[in-house]
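J.: here you go, sequence then predicted model.
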Amino acid sequence: MKKLFIVLAMCGLTMGSMAQETTDPVQKYSVATNSFWSNWFIQVGADWNAFYSNEEHGQGLARSPFKSFRATPGFSLAIGKWFTPGLGLRTKFSGVWGRTVVDENKHSNKTWTLNENVLFNLSNMLYGYNPTRVWNFVPFVGAGINRNCDANCYSMNLSAGILNTFRVSKHVGINLELGWNFAESDFDGVSYSNIEGGRVWDSHDNKFYAEVGLTFNLGKATWDKTPDVDAIKALSQSQIDALNAQLNDANAENARLK
């Protein structure tokens, strides 16, 4: 599991540096807040899940995320909204094939997860809003519920991960996501525990996933540049000065005629 954490961290650092390289400083500018109905998006994706249960603690099972007794494909649907270029919310449904990992035999079950995520677009927050940026680096955190349909039980979970979006057009993007769901110990349908002390994640059920999908931006998907107040004030003052000059000329002409 330590290797998985290291992989996620290295991917995050790499993606962050690449997001910085794709920033065009000419395009950076302050933006005005849009209406509530603007900047919504829908995501669809396919993922690969690896389950790590609290019941396997101390058994020395293989940790590879590709072992058949802990790995399974899945899919996801999500809808979200950006409230600013750097801050958004997303509601995400994912499922539906899971694993109960108690030994090296494959134990399948049906599960789904519904999470609410807070999204932080660090590319926009750190380097300025750029509507044509190719790569956006978006860490997220959240919480939600899991449902194990086979065991007929619910459990709570916390979530965290890295969402990376690649711009194809104004309304379409490709997304690559790496994530972690940290759930209660009965997420996999098994309520007993082998834990006596140990690390925090060993006492809970964990799901790590890698996902690729599409993002569809709905309606107004960009942000307008805020007016330059100083420029407007300068323009207004110059217009006032021009009117005063014209009035002074007219008064001088009237005085000459008299």
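T.: Ah, there it is. Numbering: from 1, shown residues only.

J.: rest of the way, CA atoms for contacts and neighbours
T.: Will do.

J.: ranges for the strands of the stretch 101-250 of the chain?
T.: Using DSSP state E, counting those that start in this stretch, the strands found in the stretch 101-250 of the chain span residues 108-120, 135-148, 153-167, 172-183, 205-218.

J.: what about A221, how many residues nearby?
T.: Look at A221: counted by other Cα atoms under 10 Å, it has 17 neighbours.

J.: identify the residues contacting it.
T.: Contact partners of A221, counting by Cα atoms under 8 Å, 6 or more residues apart in numbering, are S38, N39, W40, K170, H171.

J.: S185 now?
T.: So S185 contacts S53, N54, S191, S193, S203, H204, D205 (Cα under 8 Å, 6+ apart).

J.: neighbour count and distance to G128 added to the contacts of A221, as JSON lines?
T.: Shown next, in JSON lines, are the contacts of A221 (neighbours: other Cα atoms under 10 Å; distance: Cα to Cα, whole Å):
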{"residue": "S38", "neighbour count": "18", "distance to G128": "20"}
{"residue": "N39", "neighbour count": "21", "distance to G128": "17"}
{"residue": "W40", "neighbour count": "20", "distance to G128": "20"}
{"residue": "K170", "neighbour count": "14", "distance to G128": "18"}
{"residue": "H171", "neighbour count": "15", "distance to G128": "20"}
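
J.: pick out the most distant pair among the residues you listed.
T.: The widest separation within those, taken as Cα to Cα, falls between S38 and K170 and amounts to 13.5 Å.

J.: so what's the closest residue to E177 other than its chain neighbours up against?
T.: Of all residues not flanking E177 in the chain, L163 sits nearest, at 4.4 Å (Cα to Cα, 6 or more residues apart in numbering). Each residue near L163 by Cα under 8 Å, 6+ apart is listed here: F137, V138, P139, F140, N175, L176, E177, L178.

J.: any chance of the residues you listed in TSV with neighbour count as columns?
T.: TSV is the format used below for the contacts of L163 (neighbours: other Cα atoms under 10 Å):
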residue	neighbour count
F137	22
V138	25
P139	21
F140	20
N175	20
L176	16
E177	18
L178	21
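
J.: which one of these sits closest to N49?
T.: Distance to N49, by Cα to Cα, is smallest for L178 among the contacts of L163, at 10.2 Å.

J.: before we go on, here's another structure to hold up against the first:
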Amino acid sequence: MKKSLLTAVFAVASLGGAYAQSNGDVTTNADKYKVETNRFFDNWFFDINGGAQVYFGSKDAKKSFGKRLAPALDVSLGKWFTPGMALRFGYMGLQGKGAAINEKEAFTTGGSFVKNGVKYYDQKWDMMNLHAEVLFNLSNMFCGYNPDRIYSFIPYVGFAWLHAWESPKNNEFGASLGLINKFRVSPALDINIEARGTLLKSGFAGDKGNHGKDGMAALTVGLTYKFKQRNFNRGTVISTGISESEMRRIQNQLRDAQAYNNQLKDEISALRNRKPEVVYKEVAADDSRVIFFPIDKSDLTAKDLVTVKLMAESIKATDKNYTVQGYADQATGSKAYNLRLSEARANNVRDALIKEGVSASKLKAVGMGGVESVFGKENQLSRVVIIK
């Protein structure tokens, strides 16, 4: 019974070895849409842009567009969490310009002009725009991650808090929408052409009587510096390649192991229900002698060597010559492989008998290959060495 359990263990170990050998055949493929997540301090960047911005209030359209242009400076810090999405926080200034119909209105400078017979007064004020946005790199999202891509199309949305430094000091919240055209210069440096629009409640420029919406548009050009770590490592897809013949061999071993497991369960159940008995058997000197092997094995265990020692004493007591016949089951493995396995089993038993003092001239080892049946239809009973 213990020998049967040991055989089952070796059968399972043989299956594990087959899988380990198959899994050694591994291929790794890069996926341009998958990357590994980086640490928090990776993929940070710094933007500095300069250009012009224009305020759109209720009376500003009366003033020529060129005279409403004001200088703009935009400084931001952000992080790419994935190749397709980033968060950015920044400061934008410096001035706003517009027109008022009342000389006493906020931010008027003393200058004036006439439009369609109506007199308007120039406005100018110092301001800042603290903004936060979510950036979407659509080039990476739709075309796959490529750190060497020359041009990237990056729209964004966010919110802003605008503050006017001039008296009366005004504060307004707004919503931002924009587009970054990014051109790669080097691994660390990009050139940006950015268009931004900000929508806010009317009155930031001093026109408190208008309850509509005002806006501000900006166009800037600048640079982005990317701190290390700058790039993302590509994600990998690991696949194992198992040949069809190898897969069939593994399936046969699994079926055989399952059948043997069911047999062991039946044997255990029968032994539990059987009453103890003592069996005496007289073994003649010329009786056949057998040693069973686990699936795919030819080595002798410590228990097998005890059996060999007893066989050697019996063989040395006679003048007969013996044939050591090795077998394998034909249900698993190829014909050539089973022949080599049966020869290895026969030679190992012959060598062990010689070590126990049996004359080599009395022993002949023969491999019989894979056979359908030796002691019955069960495959495990065909993995055997018979000494005749």
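T.: Cool, got the structure. Everything numeric in this text was worked out from a predicted model, so none of it was measured.

J.: what's the TM-score here?
T.: TM-score of the superposed chains, computed with TM-score structural alignment, normalised by the length of structure 1, equals 0.73; 209 aligned residues with a Cα RMSD of 2.5 Å.

J.: who are the packing partners of the longest helix seen in structure 1?
T.: What stands out as the longest helix in structure 1, according to DSSP state H, is helix 229-257. If contacts are counted by 3 or more Cα pairs under 8 Å, 6 or more residues apart in numbering; DSSP states H and E, helix 229-257 of structure 1 sits against no helix or strand.

J.: OK, contacts around N181 of structure 1?
T.: N181 of structure 1 is in contact with N157, L158, S159, A160, N206, K207, F208, counting by Cα under 8 Å, 6+ apart.

J.: buried among those? Make that a ChimeraX selection.
T.: Here is the ChimeraX selection string for the buried members of the contacts of N181 of structure 1, based on 16 or more other Cα atoms under 10 Å:
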select :157,158,159,160,206,207,208
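
J.: what's the closest of the contacts of N181 of structure 1 to K92 of structure 1?
T.: Of all those, K92 of structure 1 sits closest to S159, with 11.0 Å by Cα to Cα.

J.: what's the closest one aligned with over in structure 2?
T.: Matched by TM-score structural alignment, S159 of structure 1 corresponds to S176 in structure 2.

J.: same thing with W223 of structure 1?
T.: Taking TM-score structural alignment for the superposition, W223 of structure 1 sits opposite F232 in structure 2.

J.: and its match, how far from W80 of structure 2?
T.: Per Cα to Cα, to the nearest Å, F232 of structure 2 is found 10 Å from W80 of structure 2.

J.: do A30 of structure 2 as well
T.: Between A30 of structure 2 and W80 of structure 2 the computed distance is 21 Å (Cα to Cα).

J.: now swap in I250 of structure 2 and tell me
T.: Applying Cα to Cα, the value for I250 of structure 2 to W80 of structure 2 is 47 Å.

J.: more neighbours: those two, which one.
T.: Taking neighbours as other Cα under 10 Å, I250 of structure 2 and W80 compare with W80 leading, 23 against 20.

J.: do I have it right that that one meets N43?
T.: Yes - with contact defined as Cα atoms under 8 Å, W80 of structure 2 and N43 form a contacting pair (5.5 Å).

J.: how far does stretch 84-93 of structure 2 sit from its chain's centre?
T.: Averaging C-alpha positions (Cα atoms, centre = their mean, to the nearest Å) puts stretch 84-93 of structure 2 30 Å from its chain's average.

J.: tell me the residues of structure 1 aligned with that stretch.
T.: Under TM-score structural alignment, the match for stretch 84-93 of structure 2 in structure 1 covers residues 86-95.

J.: now do the buried residues in the matching stretch.
T.: Those would be G86, L87, G88, L89, R90, T91, K92, F93, S94, G95, for stretch 86-95 of structure 1 by 16+ other Cα under 10 Å.

J.: now do the contacts for the match of S159 of structure 1.
T.: Counted by Cα under 8 Å, 6+ apart, S176 of structure 2 has contacts H131, E133, V157, G158, F159, A160, R196, G197, T198, L199.

J.: contacts only, for the last one.
T.: Residues in contact with L199 of structure 2, defined by Cα under 8 Å, 6+ apart, are G174, A175, S176, K213, D214, G215, M216.

J.: quick one: map it onto structure 1.
T.: Using TM-score structural alignment, L199 of structure 2 pairs with F182 in structure 1.

J.: picking up where we left off before, and the contacts of L199 of structure 2, which two are furthest apart?
T.: The largest separation in those, counting by Cα to Cα, is between S176 and K213 at 13.5 Å.

J.: and the residue nearest the centre of structure 1?
T.: L119 (4.2 Å; Cα atoms, centre = their mean).

J.: quick one: map that one onto structure 2.
T.: Matched by TM-score structural alignment, L119 of structure 1 corresponds to L135 in structure 2.

J.: same check on G173 of structure 1?
T.: Correspondence of G173 of structure 1 to structure 2, assessed by TM-score structural alignment: D190.

J.: A52 of structure 2 and L77 of structure 2, how far apart?
T.: As for A52 of structure 2, its distance to L77 of structure 2 is 20 Å (criterion: Cα to Cα).

J.: just put the contacts of S176 of structure 2 in JSON lines and tack on distance to L341 of structure 2.
T.: Formatted as JSON lines, the contacts of S176 of structure 2 follow (distance: Cα to Cα, whole Å):
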{"residue": "H131", "distance to L341 of structure 2": "76"}
{"residue": "E133", "distance to L341 of structure 2": "70"}
{"residue": "V157", "distance to L341 of structure 2": "71"}
{"residue": "G158", "distance to L341 of structure 2": "73"}
{"residue": "F159", "distance to L341 of structure 2": "76"}
{"residue": "A160", "distance to L341 of structure 2": "79"}
{"residue": "R196", "distance to L341 of structure 2": "77"}
{"residue": "G197", "distance to L341 of structure 2": "79"}
{"residue": "T198", "distance to L341 of structure 2": "81"}
{"residue": "L199", "distance to L341 of structure 2": "82"}
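
J.: that concludes my questions; thank you for your assistance.
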